[in-house]
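# Provided below are the primary sequence and the corresponding predicted coordinates.
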Amino acid sequence: MAISDMRRQYSMGSLTEKQLTPHPLTLFKMWLQDAIDAGIPDPTAMTVATVAANGQPSQRIVLLKDVTEEGFVFYTNLGSRKAQEIAANPKVALHFPWFFMERQVRICGTAEKLSAAENARYFFSRPKDSQLAAYASKQSQPISTRELLMTQFHQLKEKFANKSLPVPDFWGGFRIKPHQVEFWQGGEDRLHDRFEYNVDDAGNWQTQRLMP
């Protein structure tokens, strides 16, 4: 079968005005819990899109680590490509591809660094091997072989076998503060339900239905 001929109906649900909540992150957390309860793989996985100085967009998958009415949190090496691009341009887009449930959520917002206390709290909650990996990998930098990376990891593991690691100063988190959030629910005959939240100058959220 040709790729152009592949299609199916989307019939798992609908999204109506009555289901919307005053704040989009309230609805987001409900949808996230639905994804968790459904047992879909990696329900917290999200695409993070940033833009380089030359205008080239870049995307990668990271894991959501917290969500409140203030925004969406993830952690990374501060020397990574995404962190460097955020430092130059804090405008970021997120995407949650819950296609197993015929749903997706798209977010536009501004990234801000987390405090040292927030970084430390999460870093020390991670398994020790994950902490070691943060030190072993200079994320986004070239490396000649995987064996070299593993050697660095095991050397660190031996060095810190009986002691705690300090929080690395090259590692931390970002909070994406949203100003636009879109909820997409697949519909039959490609008549999908789409609702977009936008924050106004007074900080209030306004909603509108979008054509599919």
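Arrived safely.
# all contacts plus neighbour counts: C-alpha atoms, from now on.
OK.
# which residues of this structure fall in strands?
45-51, 57-63, 66-68, 71-77, 91-96, 103-113, 171-185, 193-199, 205-210 (DSSP state E).
# can you tell which of those strands is closest to Q33?
Nearest to Q33 among the strands of the chain is strand 66-68 (11.9 Å), distances taken as C-alpha to C-alpha.
# so what touches the closest one?
Contact with strand 66-68 is made by 25, 29, 72-74, as judged by C-alpha atoms under 8 Å, 6 or more residues apart in numbering.
# make TSV from the strands of the chain and add mean neighbour count and distance to Q33 to it.
Below are these laid out as TSV (neighbours: other C-alpha atoms under 10 Å; distance: least, C-alpha to C-alpha, whole Å):
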stretch	mean neighbour count	distance to Q33
strand 45-51	20	13
strand 57-63	14	15
strand 66-68	13	12
strand 71-77	19	15
strand 91-96	20	13
strand 103-113	20	13
strand 171-185	22	15
strand 193-199	20	19
strand 205-210	15	22
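# could you dump these to CSV with distance to Y135?
Putting the strands of the chain into CSV (distance: least, C-alpha to C-alpha, whole Å) gives the following:
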stretch, distance to Y135
strand 45-51, 22
strand 57-63, 18
strand 66-68, 23
strand 71-77, 9
strand 91-96, 26
strand 103-113, 19
strand 171-185, 9
strand 193-199, 39
strand 205-210, 41
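# compare those strands and give me the one nearest S11.
That would be strand 171-185 among the strands of the chain, by C-alpha to C-alpha, at 9.4 Å.
# try it against this one:
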Amino acid sequence: MASDVASLRVHYSNTPLLESDVDGSGSPMPLFRRWFDEAVRAVLREPNAMTLATATADGKPSARVVLLKGYDVDDGSFVWYSNYDSRKAHELAANPQAALVFWWAELERSVRVEGAVERLDSEASDAYFASRPRGSRIGAWASRQSQPIASRAVLERTAAEWFQRYDQVEQVPRPPYWGGFRLRARRIEFWKGRANRLHDRLSFEREQVQGVASQQWRLTRLQP
């Protein structure tokens, strides 16, 4: 029998998110760091998982889950890695704006991030690629992400050929079509579940100085 979707419901605690939780600098990044560290300490499954939303040049959206692999408290940026021939990479090339969503259900917390995206330089991508498990490095050569494939068997056969090719190679090089992205946040919103759906939402937006984003942030409390 099908589930009664409408009756699915979670009752949140009444633990608050207050303006006093924000760092004295006014930046949202120290609060993000604290929340992220608490998600890691809570031993949540893949606390660095985040939904990445992109759109085509004419505004058709798509979303998927990727893994955060770095963030910078000083400049408010977030880093992940992917295949540059993937759908998301093509959409970011045509429309270099994106949104991220972190969801830590057990902590009743979510963070939304919006901003412009750029590719990392080759040195940064090389350094991260070299830190990956060997199997993941070879797998990056075997997968042409988002491209059609006839069957799982074709993928496994291709992967076996690449594993054989690099069997005696100590350092697996980074594929030229694989690397990193950096989103520089212009808006970050923190959400904390509260009782009776009266949730707390604190939104930070970068101040503009002569049309250029600054390091100063404007804090606004939003209605739930």
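Here it is on my side, so go on. Predicted model, so just to flag it, every value in this text is computed and none were measured.
# TM-score for this pair?
Put the two chains on top of each other and the TM-score (TM-score structural alignment, normalised by the length of the first structure) is 0.97; 212 aligned residues with a C-alpha RMSD of 1.1 Å.
# nearest to I86 of the first structure, of the contacts of strand 66-68 of the first structure?
Nearest to I86 of the first structure among these, with distances taken as C-alpha to C-alpha, is F74, at 12.8 Å.
# for V79 of the second structure, give its distance to A53 of the second structure.
Using C-alpha to C-alpha, to the nearest Å, V79 of the second structure is found at 14 Å from A53 of the second structure.
# hmm, back to that, which one of the contacts of strand 66-68 of the first structure is nearest Q59 of the first structure?
So of the contacts of strand 66-68 of the first structure, ranked by how close each gets to Q59 of the first structure (C-alpha to C-alpha), first place is F74, at 14.3 Å.
# surely the closest one and L63 touch.
Yes - shown here, F74 of the first structure and L63 form a contact pair, counting by C-alpha atoms under 8 Å, at 6.4 Å.
# what residue lies at the spatial centre of the first structure?
By C-alpha atoms, centre = their mean, the first structure has its centre lying nearest to M46, at 3.7 Å.
# in contact with Q131 of the first structure, which residues?
123-124, 165.
# report the buried members of those.
123, 165 (16 or more other C-alpha atoms under 10 Å).
# before we move on, back to that, quick one: map the residue nearest to the centre of the first structure onto the second structure.
By TM-score structural alignment, M46 of the first structure lines up with M50 in the second structure.
# so that match makes contact with L100?
Yes - the criterion here is C-alpha under 8 Å, and M50 of the second structure meets it with L100 at 6.2 Å.
# tell me the spacing between L155 of the second structure and G135 of the second structure.
Following C-alpha to C-alpha, the distance that separates L155 of the second structure from G135 of the second structure is 14 Å.
# R174 of the second structure maps to what in the first structure?
Per TM-score structural alignment, R174 of the second structure is aligned with V167.
# thought its match was touching A120?
Yes - the pair V167 of the first structure / A120 is scored as a contact, 6.1 Å apart, by C-alpha under 8 Å.
# D34 of the first structure matches what in the second structure?
Match for D34 of the first structure (TM-score structural alignment): E38.
# excluding sequence neighbours, find me the nearest residue to the residue nearest to the centre of the first structure.
F96 (4.8 Å; C-alpha to C-alpha, 6 or more residues apart in numbering).
# ok, now which ones touch the residue mapped onto that neighbour from the second structure?
Under the alignment (TM-score structural alignment), F96 of the first structure pairs with F102 of the second structure. Neighbour list for F102 of the second structure: 48-51, 110-112 [criterion: C-alpha under 8 Å, 6+ apart].
# may I see those organised as CSV, with distance to S13 of the second structure added?
Listed next are the contacts of F102 of the second structure as CSV, based on distance: C-alpha to C-alpha, whole Å:
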residue, distance to S13 of the second structure
N48, 23
A49, 23
M50, 23
T51, 24
S110, 14
V111, 18
R112, 21
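# give the contact list for A133 of the first structure.
F153.
# need the counterpart of it in the second structure.
By TM-score structural alignment, A133 of the first structure lines up with G139.
# now E188 of the first structure
Aligned counterpart of E188 of the first structure in the second structure: A195 (TM-score structural alignment).
# please tell me how far its match sits from S13 of the second structure.
A195 of the second structure is 6 Å from S13 of the second structure, by C-alpha to C-alpha.
# what's the answer for S125 of the second structure, then?
41 Å.
# E189 of the second structure now?
For E189 of the second structure, the distance to S13 of the second structure - C-alpha to C-alpha - is 20 Å.
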